[in-house]
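Chemist: what's the 3D shape of this:
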Amino acid sequence: MNKQKAPLENLKIIRDELKKRNWAVDVFLFQYKKQEYIVLVKVYSEREKKDSKYAIVKLEFIKKRGRNENFCTYADLYKIHISDMKSFRKFFGIEYKENLGDVIQQFTQQFSTFIPNQLIVDKEIDLKSSITEYLNKTDMDSSKGIYCIGVKRNGTKKDGTSGQRSPENNQKAAIFRPELFEKLKDDTTISFCFSEDPSRQKTDEDILLRWKEKKNNS
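Modeler: Presented below is the predicted three-dimensional model:
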């Protein structure tokens, strides 16, 4: 007898693929009550305390037509967790009902039908820009921007080990400089540096030459 699939199993599939790539976030579209939402699926970092031991991902819902409005929560395999029902109902335009458990269950069921069953790398412009905005806010290894200006060696941590490239920086480099990333990805102690100024962008050849010179002089 086949085991029944958990309602939000696809979130775990996406999370596992993100972790395999050492990426931080995925995004897809969700429609509810004729309103479209951009959904960010975020991986818990190693240094981050989970909201629950059963939590698999963090979720951020953003109104597609009102990008400054968002709702953040988390999910396990079976449901989306709502700590503030009033904010939840207001954000999604849900009228008050006595049985709130049924409301969340119905919402989770509809949401589950929009979750892709795999990580889709090639995104439409709106979704790609949402990923870019998130990575620019959370990438601690570099400045904001999508124009690669070089690479740097990460510092040494307190325990004497080398600092590792963050999932955010890893994903940003893989998206915006895929060929350069492929050449340097195996050295996880390197981070990629970005700028918002397109005039500062360097070619792969220039970045690799500079990096080689740095290593030879160190």
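Chemist: going forward, measure contacts between C-alpha atoms and count neighbours the same way
Modeler: Noted.
Chemist: what are the ranges of the helices in this structure?
Modeler: With helices called from DSSP state H, the chain shows them at 9-21, 85-92, 100-112, 125-138, 167-176, 178-184, 204-217.
Chemist: now those helices in CSV, with mean neighbour count and distance to residue 66?
Modeler: Listed next are the helices of the chain as CSV, based on neighbours: other CA atoms under 10 Å; distance: least, CA to CA, whole Å:
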stretch, mean neighbour count, distance to residue 66
helix 9-21, 18, 25
helix 85-92, 14, 11
helix 100-112, 15, 20
helix 125-138, 17, 13
helix 167-176, 22, 25
helix 178-184, 14, 31
helix 204-217, 12, 37
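Chemist: Second chain to compare with the first, below:
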Amino acid sequence: MENINILLTYLRLNGWHMTSFPFYYKKFEYIVLFEDLNNLNLTNDDRYSVLLTFIDMSDINRRLTVKANSFCFKFNVVEFRKFFNIAYTENLGDVFQEFYEYFNKFIPTEANQNVTNEELQIIVNQLNRRDNDNNMCCYAVKRNPQINGKQCHRTIFNSEKCRRLKPALYIEFEHDDTISFCFREENELPVAEILKNFAHNEIKNIKLS
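Modeler: Predicted coordinates for the structure are as follows:
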């Protein structure tokens, strides 16, 4: 599955944490979430570089998550077989190898930024899980504080959510990760208003310092 390394390299070079792509197997349609394991606080295992989440599009609550590298997946055999409706045979190793070769054909070499609204929702929901934030309406930006003399930085998940939902605002602060994007449940604000409010707060803080 050499495309895993190619796509992962693309994500890292372009500052993305994750992407998605469709996968079809045995007449079932899946959306695959492809995440960089380096950004996730999971058990260290240098053998694997990405986290794949297969989502059954006929029931988006039906999911299978596996660690992966360019050679194989890390999975529970019974769970994997059940999820993909793979019958038991004595040569399962060959079956899995055929699966890997087939799956590799679906892995793109670049992240697709023109995702459907449904895919975008799935991606943002996953980013929210990673960042413990369930909101989607951007209404402000804030300068992160220093704690015990150490500067706090925004997470890659916060960056990517804004990059996907409000790209014009993200561009304004792309190279300053001491600033985070703020989201709430409703009442999204226009970019111009967010920037105006931020400038006002910056001036106010300068006067108070």
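Chemist: Any idea what the TM-score is?
Modeler: The TM-score (TM-score structural alignment, normalised by the length of the second structure) is 0.90; 205 aligned residues with a CA RMSD of 1.8 Å.
Chemist: Out of the helices of the first structure, which is closest to residue 76 of the first structure?
Modeler: Evaluated with CA to CA, those place helix 9-21 nearest to residue 76 of the first structure, the distance being 8.6 Å.
Chemist: Which residue range of the second structure does that closest one align onto?
Modeler: Using TM-score structural alignment, helix 9-21 of the first structure lines up with residues 2-14 of the second structure.
Chemist: Neighbours of the equivalent of residue 53 of the first structure over in the second structure, how many?
Modeler: Aligned by TM-score structural alignment, residue 53 of the first structure pairs with residue 46 of the second structure. Neighbour count of residue 46 of the second structure, defined by other CA atoms under 10 Å: 9.
Chemist: With residue 71 of the first structure instead?
Modeler: Neighbours of residue 71 of the first structure using other CA under 10 Å come to 14.
Chemist: Pull the contacting residues for it.
Modeler: 60, 61, 62, 88, 91 (CA atoms under 8 Å, 6 or more residues apart in numbering).
Chemist: tell me the contacts of the spatially most central residue of the first structure?
Modeler: With distances taken as CA atoms, centre = their mean, residue 25 lies nearest the centre of the first structure, 1.2 Å away. Applying CA under 8 Å, 6+ apart, one finds that residue 25 of the first structure lies in contact with 18, 40, 41, 42, 43, 131, 168.
Chemist: ok, 7 Å please
Modeler: Counting by CA atoms under 7 Å, 6 or more residues apart in numbering, residue 25 of the first structure makes contact with 40, 41, 42, 43.
Chemist: Now intersect the residues you listed with the strands, please.
Modeler: Those of the contacts of residue 25 of the first structure mapping onto strands are 40, 41, 42, per DSSP state E.
Chemist: neighbour-wise, which of those residues leads?
Modeler: Top of those by neighbour count (other CA under 10 Å): residue 41, with 24 neighbours.
Chemist: now for that residue: what does it line up with in the second structure?
Modeler: So residue 41 of the first structure corresponds to residue 34, using TM-score structural alignment.
Chemist: measure that match to residue 7 of the second structure for me?
Modeler: Using CA to CA, to the nearest Å, we find residue 34 of the second structure at a distance of 9 Å from residue 7 of the second structure.
Chemist: do the same with residue 20 of the second structure
Modeler: Where residue 7 of the second structure is concerned, residue 20 of the second structure sits at a distance of 11 Å (CA to CA).
Chemist: Next, the contact list for the aligned partner of residue 170 of the second structure in the first structure, please.
Modeler: In the first structure, residue 170 of the second structure lines up with residue 181, judged by TM-score structural alignment. With contact taken as CA under 7 Å, 6+ apart, residue 181 of the first structure is in contact with 173, 174.
Chemist: Could you do residue 73 of the first structure as well?
Modeler: 58, 59, 60, 81, 82.
Chemist: and if we set it to 8 Å?
Modeler: Taking CA under 8 Å, 6+ apart, we find residue 73 of the first structure in contact with 58, 59, 60, 80, 81, 82.
Chemist: which residue in the second structure lines up with it?
Modeler: Match for residue 73 of the first structure (TM-score structural alignment): residue 66.
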